[in-house]
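Peer 1: Have a look at this prediction, sequence included:
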Amino acid sequence: MKKLVNAPRAVVREMLEGLVALAPGQALLDGESVVLRADTPVDAAARKVAVLSGGGSGHEPAHAGYVGAGMLDAAVAGDVFTSPSADAVLAALRAVAGPAGALLVVKNYTGDRLNFGLAAELARAEGIPVETVVVADDVSLHDTVEPARRRGIAGTVLVHKVAGAAAAAGASLQDVAREAREAAEALGTMGVALGPCTVPAAGKPGFTLGEDEIELGLGIHGEQGVRRVPMRSADSLVDTLLTTIVEDRRISAGDRVVLLVNGLGGTPPMELAIVARHALTVLRQGGIRVERAWSGTFLSALEMPGCSLSLLKVDDARLARLDAAAEAPAWPGAGRLPQAPRVQKRPESPESAEASAVETPLPGMDRVRQAALRVAEAFEVSESRLTALDSAAGDGDLGLSLVRGAEAIRALPDASWTNPSRALTALGNALRRSIGGSSGPFYATALLRAARRLAEGPVDASAWAEAFDVAVSAVSELGGARPGDRTMLDALRPAADAFAKAVREGKSPREAWGAAVQAAEAGAEATSQMQPRLGRASYLGARAVGVPDAGAAAVVIWMKALTPALG
């Protein structure tokens, strides 16, 4: 187990100290694991209805992240996945509640219910009016337990918002509690885990999953789900989660809802966005009006990979509570949505108009096209080799990138092959669109620069040599590399120089190109003994030595592929 902690026993206190140090509107209660609003009035009589929540730690940003104006007045933190004590909850109540009373928002776990419930009784005995709302939004347990025994999970954050907004608006304790209970009853959540999490004190995952297994219907304490199923696509999982929630909460066409897409701690925003995309599509296709939506990590289970979806039915009044201003650090804001996904039409590029122009091909252009297609074939055949070379000192994407480039070359229309300048321009534009990373811009810049040189006059061997030279110079200018830096230039520059020299000496194009290929091979092989000075490989330093540069190797591949076309 590797975690950025000092000692398991100190995790909660040190975490809270860090959170409060970053949040100007928060304070720590002395001697307790309680975060409260820094602007809580000292005079208890001046306090509005206080809204409190909490539970075990490990669910960050819940619960301390929701302490702030418009949401919680205090959050009580227990040890990781462990309910806080009744004394800690009581201390929080004393710190923020006054004659107007307090509402405790409790997730439906035995420890939380017992400790928050006992603290409420003790506070009432001291004269503090207290109401309790229990959130049990986990619909995955619909076939397992009665509704009152379901777990409280990520949808609880929406109840925090509704209750906090009601209290901020000056509502009475009874009205704040009523609105929170009604929101909790209109709420449904279900989650899926792609893997387990590790509690710092335990030092090992709570369960194990096979490579192709996931857990459906999990809670938020690292426990297993309701059932284990084979891995599915994101869209298929969203369908399963939404179907269960919609059926359990009796949501139908015409209903208004808000959507919460919650990461469980180990899910990147990329994957959550993919989930949100399909969830919004499915709900809208079903005639369900999604008034607001949020995507992010709101209530986690340490570093667990996976997500949950929550749907809350809304009307104008509840939506106003969700829209009300809040200054809690973890609340993401309004969650407003466009009426429909916006996709703007792309302006037509100049090369599109050029490609559509009718022009008779110059003699020999069929040979140029065949040469380009040989390069495409060479890229496809060499994918695995280039991937292996690039993985040794880079990110391993060069092989796949050049295969995409090959597909783009094959897709060029007939109008691209009417003269050398147009052909190189079309190739450059195709490669810049299809090849990611650094290779796309390098090849596109080189080809476009060469195309401009060939457009200046007659195209003979000398013109091709000059075009090759300016193309290589363009690569150097764009990336800042020089021969010896262990890049594609270590193959390109000697090849261009050798080709130009052979042409000046009156050698045939085929002989000149042969000399260029030999120079490129020697340059590419020499990179295996160079320490990289540019690009991702430079981060490895001496560890990259011993393997040729993948970009230089790719140069040799396409140069050899061109050889049969030269006569």
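Peer 2: In hand now; what should we look at?
Peer 1: can we go C-alpha only for contacts and neighbour counts from here?
Peer 2: Noted.
Peer 1: which stretch of helix or strand covers residue 498?
Peer 2: In the assignment (DSSP states H and E), residue 498 maps to helix 489-504.
Peer 1: I'd like to know which elements the next helix or strand after that helix is packed against.
Peer 2: Sequence-wise, the next helix or strand downstream of helix 489-504 (DSSP H and E) is helix 509-526. Helix 509-526 is packed against helix 489-504, helix 550-562, with contacts defined by 3 or more C-alpha pairs under 8 Å, 6 or more residues apart in numbering; DSSP states H and E.
Peer 1: and of these, who's closest to residue 109?
Peer 2: Ranking those by proximity to residue 109 (C-alpha to C-alpha) places helix 550-562 first, at 55.7 Å.
Peer 1: still on that earlier bit, which stretch among the helices and strands packed on helix 509-526 approaches residue 322 most closely?
Peer 2: Once those are compared by C-alpha to C-alpha, helix 550-562 is nearest, at 53.0 Å.
Peer 1: The closest one packs against which elements?
Peer 2: Using 3+ C-alpha pairs under 8 Å, 6+ apart, helix 550-562 sits against helix 365-381, helix 383-393, helix 489-504, helix 509-526.
Peer 1: Most tightly packed of the helices and strands packed on helix 509-526?
Peer 2: Of all those, helix 489-504 has the most neighbours on average by mean count of other C-alpha atoms under 10 Å, namely a mean of 24.
Peer 1: contact partners of that one?
Peer 2: Residues from elsewhere that reach helix 489-504 (C-alpha atoms under 8 Å, 6 or more residues apart in numbering): 461-462, 465-466, 468-469, 472, 475-476, 481-484, 509, 511-513, 515-524, 527, 552-553, 555-556.
Peer 1: Residue 252 - that's part of a helix, no?
Peer 2: No - going by DSSP: H, G, I helix; E, B strand; the rest coil, the assignment for residue 252 is coil, not a helix.
Peer 1: quick revisit: quick check: which of the helices and strands packed on helix 550-562 is nearest to residue 41?
Peer 2: helix 383-393 (59.3 Å).
Peer 1: separation between residue 350 and residue 356?
Peer 2: Distance, residue 350 to residue 356, by C-alpha to C-alpha, to the nearest Å: 10 Å.
Peer 1: Got another one to weigh against that:
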Amino acid sequence: MAFQGKKLVNDPNAVVTEFIEGLVETFPGLQYLDGFPQVKVVLRADIPGNKYDKVAVISGGGSGHEPAQAGFVGEGMLTAAICGDVFTSPPVDSILAGIRAVTGPKGCLLIVTNYTGDRLNFGLAAEEAKSEGYKVEMVIVGDDCALPPPRGITGRRGLAGTVLIHKVAGAAAAAGLSLAEVAAEAQHASELVGTMGVALSVCTLPGQVTSDRLGPGLMELGLGIHGEPGAAVAELQPVEVVVSHVLKQILSLETQYVPIKRGSRVVLMINGLGATPIMELMIASGKAIPQLQLEHGLAVDRVYTGSFMTSLDMAGFSISIMKSEPSILDRLDAPTKAPYWPVGVEGDRPPAKIPVPVPPSHSSRNEEEFNQPQELNEQGRILECAILAAVNAIIDVKDKLNDWDSKVGDGDCGSTMYRGAMAILDDMKKCYPLNVASETVNEIGTSIRRVMGGTSGILYAIFCKAAYASLKGSPDVTPEQWSRALEASIAAVSKYGRAERGYRTMLDALIPASIVLKENLDKGNDPIAAFVLSSEAAVNGAESTKEMQPQAGRSSYITGDVLSTVPDPGAMAAATWYRAAALAVEHKLKNSEN
């Protein structure tokens, strides 16, 4: 029977904000940004903002895993942590606020746990920051060893081993290394660590009931840290047996999750999941060390036991094993003032919060100019025509997209695209600088990000941001520049969404279009004819998704018989707006010649 969980909270919707307030009052070396709704960023109190002379190391994700990530902010570790709502990726604007607050000339490294929402939101923030002139690199950590190597593009989840990567990167940054060097050390460290967890209970979200999924006498092996089911449910065993199973899974020679073999030296982390007494964690630690030494032939250089990355009030623990190298040990042993590594509370108390830094202007035009009517030049008129045709085509195909998506997804592709199209129509009347193509593309991305939820909204926002970066600084955009911008957008979507051609996504429409467009322009063919031909390739590419097996998303759960009758809705949506834009431009230019 499910029951309401007991929590010492005021408002379930305000737990993250109140946690941050208590954290910065407890530790004088921390501050938080305050000023805009939904911005939850914890940062070091001892750095001079954008004048910081070392690489900033930033991490974050959904809250509920405390002390990760905010408890690891401090000299020698993280420079800032971005806190999402409980088990929810932080929004792009919060990530950007954190980047702007702490990043100096040497740039910043984003350390991201491998979950789709985190990858996409941090990815878009990275592209936005780059377009503003910041140097940004990103390392994605996937240390989960519970499941066999997965199909498709999802990859391994990020678990408690991520904290070790924070320490390595933070120490490297504190030593004065360059952004490329810090990123390389973090990436290398992430490839040396594996983690697996065991749960004795299910966590309870604030304000919600406790699931009765895990009954008495049972434990869950290979759990995630968001309350999702594990790889298997088994009878509760003595801790020595549980530890043995976990160590064998992480060190399995068949899966080769980590490059560790007999004779290697390792670092061990025993991590409590939120409701596990330190006594039980120490028992697990005491059983793990001799097993590593005697059964697996490993030398244990360091042991960290405590709660580092939790799952609210879940009972259980995870074990992380990291291959030990002299350079890794140097980073782990380097001094830090991050409060939960841990360190003592010391020093004068600065103000608990500082204002959110104001982002740089998103356009060469000021706000007053955006609200003034503009006389469109030829490029502006063509761009206006293309945008209107594209969004109206999406509006017309809304119901068909929803129908397709109801068969292979969650049924809202058309509605989601419709919201984006209506926002573009509305915003174009007020603020699109149509005479400047790059700024218009950037504003389209802003409109989409505001109203389109889910994966498609963030992917289109990334698409527009990458195109803007490619076109920026070109007042009169040539067909070749448009082609390169399309290539850059596709590359960005593929990078952060991890999709490629043949994965049954919108890229199956856009990649063929990009290839045909470039080939025709390289041959010196008429640009408008090339645009129209590429739009035909987009439609054919979208139709071909009927024959593809999906590699990601909800469609991966659908049988092949159903998939073969329905094209991918996202690909069809992309082909629809692209084709409509091409035909509209062709029609407009033909009429103007006549």
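Peer 2: Yep, that arrived. Nothing here was measured: the structure is a model prediction, and the numbers come from that model.
Peer 1: re the thing from before, is it possible to get CSV of the helices and strands packed on helix 509-526 of the first structure that adds distance to residue 102 of the first structure?
Peer 2: Below are these laid out as CSV (distance: least, C-alpha to C-alpha, whole Å):
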stretch, distance to residue 102 of the first structure
helix 489-504, 70
helix 550-562, 65
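Peer 1: What segments of the first structure are strands?
Peer 2: For the first structure, the strands defined by DSSP state E cover 26-28, 34-37, 50-57, 74-80, 102-107, 130-135, 187-193, 213-216, 227-230, 256-263, 289-296, 306-313.
Peer 1: Could you dump these into CSV with distance to residue 503 of the first structure added?
Peer 2: Below are these laid out as CSV (distance: least, C-alpha to C-alpha, whole Å):
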stretch, distance to residue 503 of the first structure
strand 26-28, 75
strand 34-37, 78
strand 50-57, 74
strand 74-80, 74
strand 102-107, 80
strand 130-135, 81
strand 187-193, 64
strand 213-216, 62
strand 227-230, 63
strand 256-263, 62
strand 289-296, 61
strand 306-313, 62
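Peer 1: For residue 433 of the first structure, which of these is the nearest?
Peer 2: It is, among the strands of the first structure and with distance given as C-alpha to C-alpha, strand 289-296, at 30.1 Å.
Peer 1: mean deviation of that closest one from the second structure?
Peer 2: By mean C-alpha distance after the TM-score superposition for the first structure, the fitted strand 289-296 of the first structure averages 0.6 Å away from its aligned residues in the second structure.
Peer 1: which residues of the second structure does that strand align to?
Peer 2: On the second structure, the counterpart of strand 289-296 of the first structure by TM-score structural alignment is residues 299-306.
Peer 1: List the buried residues for the matching stretch?
Peer 2: For stretch 299-306 of the second structure, the neighbour count (16 or more other C-alpha atoms under 10 Å) marks 299-300, 304-306 as buried.
Peer 1: how far is it from where the chain is centred?
Peer 2: In terms of C-alpha atoms, centre = their mean, to the nearest Å, the centre of stretch 299-306 of the second structure is found 30 Å from the chain centre.
Peer 1: Name the residues that touch that stretch?
Peer 2: Contacts with stretch 299-306 of the second structure, where a contact means C-alpha under 8 Å, 6+ apart, come from 263-272, 278, 281-282, 285, 289, 292-293, 324.
Peer 1: how about residue 110 of the second structure, what's its partner in the first structure?
Peer 2: Using TM-score structural alignment, residue 110 of the second structure sits opposite residue 104 in the first structure.
Peer 1: what about that match, how many residues close to it?
Peer 2: Counted with other C-alpha atoms under 10 Å, the neighbours of residue 104 of the first structure add up to 27.
Peer 1: what do you get for residue 388 of the first structure?
Peer 2: By other C-alpha under 10 Å, neighbour count at residue 388 of the first structure equals 18.
Peer 1: In the first structure, what range does stretch 62-72 of the second structure match?
Peer 2: Using TM-score structural alignment, stretch 62-72 of the second structure pairs with 56-66 in the first structure.
Peer 1: ugh, typo on my part, it should be stretch 464-472 of the second structure
Peer 2: With TM-score structural alignment applied, stretch 464-472 of the second structure matches no range in the first structure.
Peer 1: now stretch 233-246 of the second structure
Peer 2: The alignment of stretch 233-246 of the second structure onto the first structure (TM-score structural alignment) spans residues 228-241.
Peer 1: got it, and stretch 124-142 of the second structure?
Peer 2: Against the first structure, stretch 124-142 of the second structure falls on residues 118-136 (TM-score structural alignment).
Peer 1: Would you mind confirming that residue 288 of the second structure is in contact with residue 244?
Peer 2: Yes - with contact defined as C-alpha atoms under 8 Å, residue 288 of the second structure reaches residue 244; the gap is 7.4 Å.
Peer 1: quick one: common contacting residues for those two?
Peer 2: The overlap between the contact sets of residue 288 of the second structure and residue 244 (C-alpha under 8 Å, 6+ apart) is empty.
Peer 1: Neighbour count for the two, which is higher?
Peer 2: Ranked by neighbour count (other C-alpha under 10 Å), residue 288 of the second structure and residue 244 place residue 288 first, with 22 against 15.
Peer 1: To which residue of the first structure is the more buried one aligned?
Peer 2: Applying TM-score structural alignment, one finds that residue 288 of the second structure aligns to residue 279 in the first structure.
Peer 1: What distance do you get for the nearest residue to that match once chain neighbours are set aside to residue 3 of the first structure?
Peer 2: In space, and not counting its chain neighbours, residue 279 of the first structure is closest to residue 238: 6.2 Å by C-alpha to C-alpha, 6 or more residues apart in numbering. Spatial separation of residue 238 of the first structure from residue 3 of the first structure under the definition C-alpha to C-alpha is 31 Å.
Peer 1: related to what we said a few turns ago, right, and the helices and strands packed on helix 550-562 of the first structure - which one's nearest residue 114 of the first structure?
Peer 2: helix 383-393 (54.6 Å).
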